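1. Have a look at this prediction, sequence included:
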Amino acid sequence: MRKHWQIMNKGNYNKYNMRLLIIGLCFIFGLNSLTYAQKVSSDDLLKQAMEQTNLNKDYDKAIQLAKQGLTVSPDYTDIQLLLGRLYLIKKEYTQGEMMLKKVLEKDPENVDALNYLINGFYAQKKYSDAIRYADVYLTHYPNDEQMQLKKVDFTTLQGDLKSAYDLSDSLSKRYPQNDKIRLINNDLMLLTRQNRVGVGYSVTAFDQNGRRPWDIYNVSYMRSEKNGSIIGRASYADRKTAKGYQFEVEAYPIHGNSYSFINMSYSNSIVFPTFRFSYSYFFPQKNGWEPEAGIRYLNNEEDFVSFVAALGKYFGKYWLSGKVFVTPHDDKVATSFALSGRYYIGESVDDYVTAIAGYGFSPDDRGRNFDIGNRINIQNARVTLGYQRTLWRRNILGLFGSWNNFKYNADNRRNEYDLAISFQHMF
């Protein structure tokens, strides 16, 4: 009996162990099934979120789905990347940066996380942060040309043109076959040349026998800064019957997306206006149009005030502009018109050919505005052709020629011919 009880007890014990084994196996399989279901569920949510992002552009719905995916799989990198990108698209930059930095904590070399962060800082104009993460990116991927160009761009936008030029110069040596890098480097080289000195000479000849030519000489210095440029210029004129000097200051201040032109000059000689003041405000538009409004004041025994209006337009490398001057004087209104065209050669704004046609006396005519009182109401037609080119990267040579025809009366006309040459050196 005792032996039988032992056999029975042993059988029950084996059955009990078998049940425990079955329960344990079921529990393990259940956990595996649950984990698998979670993975499938988070993948499905990621897929739906991407469809809402890329196809439907419903970013709010995509964010909701991505968040659900993270509740299932809190450490799912692809969902974290998508959610970080979505926050940046929605301009919720702080949340986007936090999510992307989570990815970088576990994967410091993640290309997408670094790119999204850099683009987000760029969108916020946080150029220092963009540069910092660009450096991190280049630590891991030092041969990425696009990121190196981005760093040059960020440094330029930050206003540190010298550092930007140093970067582009090293890249141009490293990648000599890359035309884009070469062009950027050339532009930055010119931009970092904040100083210019210039000399100029112009001569005016007449078709009247015995009338001697006029000569004008000038020297100038220009300084360029982030907020604009300023020029100092001294001129000497020899008009044969009189000679004298003129001193002037010219500036081009920048106001956001607009800019101004300001010029003031003084002379104690009759060969120049005693005092001249010019001002124009330019309104560049995104579509390439550029309106201008301004005023001119000349004083030489009399006061003359002119009002200026112009409209220009860029057509690729072409620039066309129409300008009108209106000058009330002696109960009359003198009007002057000018149509100018310019074609830019290459990528520099200093390289171009130009043609100008005008009618009426212009107060901006430097060679003749000293005589505005005698010329303002005279019929006048004029044509100017010009060519300017950068030489050896740091020098600019300009050649200009003009023809002016003045009609004093039905039987009295006079032709005047101008030839001008200018040279500037950048440093």
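-> Received, thanks. Numbers count the residues shown, from 1 in each chain.
2. make it CA atoms for all contacts and neighbour counts henceforth
-> OK.
3. what's the offset of the helix or strand harbouring residue 164 from the middle of its chain?
-> Residue 164 is part of helix 161-174, with elements assigned from DSSP states H and E. In terms of CA atoms, centre = their mean, to the nearest Å, the centre of helix 161-174 is set 18 Å apart from its chain centre.
4. Now do the buried residues in that helix.
-> Neighbour-count burial for helix 161-174, counted by 16 or more other CA atoms under 10 Å, picks out 161-162, 164-165, 167-169, 171-172.
5. can you redo those residues as TSV with distance to residue 242?
-> Compiled in TSV, the buried residues of helix 161-174 are given as follows (distance: CA to CA, whole Å):
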residue	distance to residue 242
161	46
162	47
164	50
165	48
167	54
168	52
169	51
171	56
172	54
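6. before we move on, the earlier item: downstream neighbour of the helix holding residue 164 in the secondary structure list?
-> Next along the chain after helix 161-174, taking DSSP H and E as the criterion, comes helix 179-191.
7. structure B:
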Amino acid sequence: MGTFRITFRILIVGILLLSGISSAQSQWFRSKDNADEMYEQAVQLTNQKNYNRAIAVAKEGLSQRPEFTDLELLLGRVYMLTGQWDLARKHVDNVLKNDEKYLDAYYYKINIEVSSKHYKSALTAVDGALKAYPNRKDLLLRKLGILDVLGYIAEGNNLADRLIRQAPRDKDIQQAYIGHHLENARRYRAQDLPSAAISSLDKVFAIDPGNLEARELMGTSDLSVHTRSTMANQISAELESNPTSYEWLMKKLNMLREDLRYAEALTVLQTIYRYHPNDGVARALERELREEAAVFYTQTDPYMLYQSILEKDPSNREALRKVIGLATSRGAYREAMTWVNAGLRREPSSTELLLLKLDLLEYERQFSEASQIAGNLLQRSPSNTDMRARYVDLKIASSRYYVSQQQNDLALRELELALEINPQDSSVLESMVNTYAAQRNYDRALETLEQQISVTNNDHLKLKQASLLTDAGRFDEAGDVLQDLINAYPDVPQYLTAFTENRLRAGNRLLQDDEYALAAQQLRAVLRRDTNNREAINYLINLYSATNELDSALYFTDLGLASYPQDREILLKRSSVLTSMGRFDEANREVRSLMDRYPYTIRYRDAYTENLLSAANQAKRINNLDGALDNYRAVLAINPKDSVAQLNIINIQMERLAYDSAQYYIQQSLQWNPNWTDIRLRRAQAYEAQRDFLRASADADTVYTQQPSVINRDYAAYLKSRTLKNQFGMHFLRSRYDYSEDKYDIATLEYIRTFKKGTIGGRINYAGRASGTGLQAETEMYYTHNPKWYSYAHLAFGNQVAFPQVRLGYSLYRTFKNESEVGLGVRYLQRDTLRSTSVLGAYSKTIGDFWVNLRGYAVWEAQDIASSFALVGRYYMNNRQDFLSTTIGLGTSPDDRSRLIQFSQLTGLLTRSVGAGYQRTFQYRTSLGINGTWISQKVGPQNFQNQYDLYISVMRRF
């Protein structure tokens, strides 16, 4: 028993090991995902028409990578080409579920539903595609074709009208529009509605007056003979505007009844039931109508007679032929088809019935199904040349239908089947060429065209070959073909025209690729054959203008004007070239003549304005400001609202400091555009320069409201501060010494008033001492004499406890344009018996954000003379609101408040000082400052004493 358990466990472990090894092998040796290679292989097999093998390869690729949408779409396409619509639909639907924007998948989906005659599903598919790509032309055209097949006339009319309104010159849309209304005309004709048919044909003639098919329909007897009476036209018009009108529906019914058109009358009666279900008159009328119709058709209508025979004897072949023939002759093709199909159910191989069905399908333009029947009949009689030709014609017609529905793959398939019957058919080959060209598959189109040329031996087909080569961008090859044609047929102007078109397109393409030299060669080749070719001349003017070869550009404008002297475009281009060359007077003469001849053409006025602006800018560059102003004023004479001219005139006037002139143009500009922020800012700057800060501040506030930015806010705050006349300040000075325990503190209250010529203010200084309280009153004034000169005056009185008794001061300063100034002044100080007089000399200079000030004093006390110097430097920040300062001093200055009480003891001592400070201003109103100074005084050969000052200030403007 123990041995059995051990053996069983070993067996289980072995199985698990083998399972693990197998799983690992399956992971290690799994075949590589080569779905991409399989996709390429499937594409090649599809192109080779080896559809069964393509399906197998595609399935294998999808088994390796199920999410490979391109491969699944290819599989759906192969199923579509082999007519397996359900399988094709399944795979295309899968692709669209995974990618709702896959355009090719929508195309295939639409093709599948149309080919399998599920037209309502096709309409749903095309609507889905248009949801993803709303205004795509080819999808809209597909929808129009499907609506036509479904017979949705009203919806089709709306779509056709919308397309032709949006793109009235688009050839594809014109063709679809014409086809739509031709189809409507056929329907109306079959329904015996001649006026409606004529209306549809009129719309065709509006686009293509010479349309042969429309003319044939218009000339048929059933349209030309049947005309409506005035009453009939009125009834139709009323019902068109109000389809549910009981009165007009009854009038139409009675008219049809009088004309013995009972079938139509019964149809109108059904319409009355639908809109007026409870009408007793209509109910009573139905019985009378049916009785009259039964008697009429029984006695007069052979169609009804033969139909009654068939009801009694369905096998009666003669009655069947008569019924089919009568239905066909009346245009009731669908009813005739019903009888044909009924006959074929009894006689499936009846050649006669198959031929009738073939005719009916062709009448109904169901060319694909008709060609299948023709193919079956051809298999029965391979030698029947008429059927062979008819089969080929039907395949060509079927391919054209598929092309009109943008189903080019199916169109080519039809043509390939036609070629199997007649490989040398030129018409088939021509249709294939056109289909490949529509797909832009120029290589296959050219290959097929070569085959057509070899079959027909027609040199004139080479013109189409050249056109295809040109469309493919193979311009040189196209040119060689056309050159051969010109050599062979020198008297055919069509070939020369095509050669010219080829060279022009080549030049245009090279221009787009910026290959200017090669483009010029092509365009000059055109002019060698056609010296007056306007398009080539225009291209060359544009080319040389773009490459700034202005002499060449001017040459070709002159060449063009020699042939077309009144050509406005060339004249305008010549003006532009002259402007680029700086020949503004000539350029303006050119455009001025155009503007005089065509005063209501805005582009000439704009060109003239641009030339004037260019001339003005050139004058500015060479500093000819008077010339620039003349040109800008000329612009304003043409267009007073021109913002460029307005702004430049204002800037020049402000640069010249001509603020009154600048204000005039600013006012004009703001009249045209009150919300022009830049101009309002210029006005604020002009007012500031004129020191009208109230108006400047109002404009700056408006600018900030319109464009709230940091810069505009700062400027508005600055100007607002300049309107404030008062300032209050508090200051505190603390001094400490290393040689004394005394404290020397001064507190100050300050008030300053701004007036037009300067400022005036007063201070009260307070200092507490052991010996008493020190008080001092000060007043000072800055006065501006003129922009170059200003004065400073100072007067102070104290009680001698901590301040001198008297301090007087005056300085006169001269300013210069290079932001420098010099000053001279005097100072007087009195304390007890001390009398001190000083002379001041000063110089200051601003360099960028730095300001430097050097002061020197000569001091007289009794018989003693001393001197002192101070160098102050500031670095300004934040639009000169804030600054860092440093001070270096030698000697004792009579303007030093912290040491004036000791001035007599300090005058002769060697004194050095160093200080640093920082002042910060908030919104140009509130300033906070702090400054520290170290002062060293030599009081003996080796003895020094030190003083430390801390100065704090707070100031507020209001």
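-> All right, it came through fine. Nothing here was measured: the structure is a model prediction, and the numbers come from that model.
8. Could you quantify their similarity as a TM-score?
-> TM-score of the superposed chains, computed with TM-score structural alignment, normalised by the length of the first structure, equals 0.73; 381 aligned residues with a CA RMSD of 4.0 Å.
9. re the thing from before, out of the buried residues of helix 161-174 of the first structure, which is nearest to residue 291 of the first structure?
-> Nearest to residue 291 of the first structure among those: residue 161, at 29.2 Å, using CA to CA.
10. That closest one -> the second structure?
-> Mapped onto the second structure by TM-score structural alignment, residue 161 of the first structure lines up with residue 693.
11. ok now do the residue nearest to that match when sequence neighbours are not counted, which residues does it touch?
-> Once flanking residues are discounted, residue 693 of the second structure sits nearest to residue 723: 5.6 Å by CA to CA, 6 or more residues apart in numbering. Going by CA atoms under 8 Å, 6 or more residues apart in numbering, residue 723 of the second structure touches 693-694, 697.
12. how about residue 723 of the second structure, what's its partner in the first structure?
-> Counting by TM-score structural alignment, residue 723 of the second structure lines up with residue 192 in the first structure.
13. State the distance from that match to residue 256 of the first structure.
-> Distance, residue 192 of the first structure to residue 256 of the first structure, by CA to CA, to the nearest Å: 20 Å.
14. And for residue 270 of the first structure?
-> Distance, residue 270 of the first structure to residue 256 of the first structure, by CA to CA: 39 Å.
15. Looking at those two, which one has more neighbours?
-> residue 270 (16 against 7; other CA atoms under 10 Å).
16. That one contacts residue 369, correct?
-> No: applying CA atoms under 8 Å as the test, residue 270 of the first structure and residue 369 come out as separate, 10.8 Å apart.
17. What residues in the first structure pair up with stretch 468-481 of the second structure?
-> Taking TM-score structural alignment, stretch 468-481 of the second structure hits no residues over in the first structure.
18. swap that for stretch 62-76 of the second structure, sorry
-> So stretch 62-76 of the second structure is aligned with nothing, judged by TM-score structural alignment.
19. The stretch 651-800 of the second structure: helices as residue ranges?
-> 659-672, 677-689, 693-706, 710-722 (DSSP state H, counting those that start in this stretch).
20. wait, which of the ones you listed is closest to residue 159 of the second structure?
-> helix 659-672 (45.6 Å).
21. For residue 633 of the second structure, list the residues it contacts.
-> Here residue 633 of the second structure is in contact with 645, 649 (CA under 8 Å, 6+ apart).
22. Looking at the buried residues of helix 161-174 of the first structure, which is nearest residue 395 of the first structure?
-> Relative to residue 395 of the first structure, and with distances defined as CA to CA, the nearest of those is residue 165, at 18.4 Å.
23. how many neighbours does the residue lying closest to residue 579 of the second structure once chain neighbours are set aside have?
-> Closest residue in space to residue 579 of the second structure, ignoring its immediate chain neighbours: residue 587 at 5.7 Å, by CA to CA, 6+ apart. Using other CA under 10 Å, residue 587 of the second structure is surrounded by 26 other residues.
24. go on, residue 285 of the first structure?
-> Residues lying near residue 285 of the first structure (other CA under 10 Å) number 12.
25. before we move on, what about residue 312 of the second structure?
-> 10.
26. Same question for residue 19 of the first structure.
-> Neighbour tally, residue 19 of the first structure, other CA under 10 Å: 12.
27. Over to residue 237 of the first structure?
-> For residue 237 of the first structure, using other CA under 10 Å, the count is 22.
28. Now which residue in the second structure aligns to it?
-> In the second structure, residue 237 of the first structure lands on residue 767 (TM-score structural alignment).
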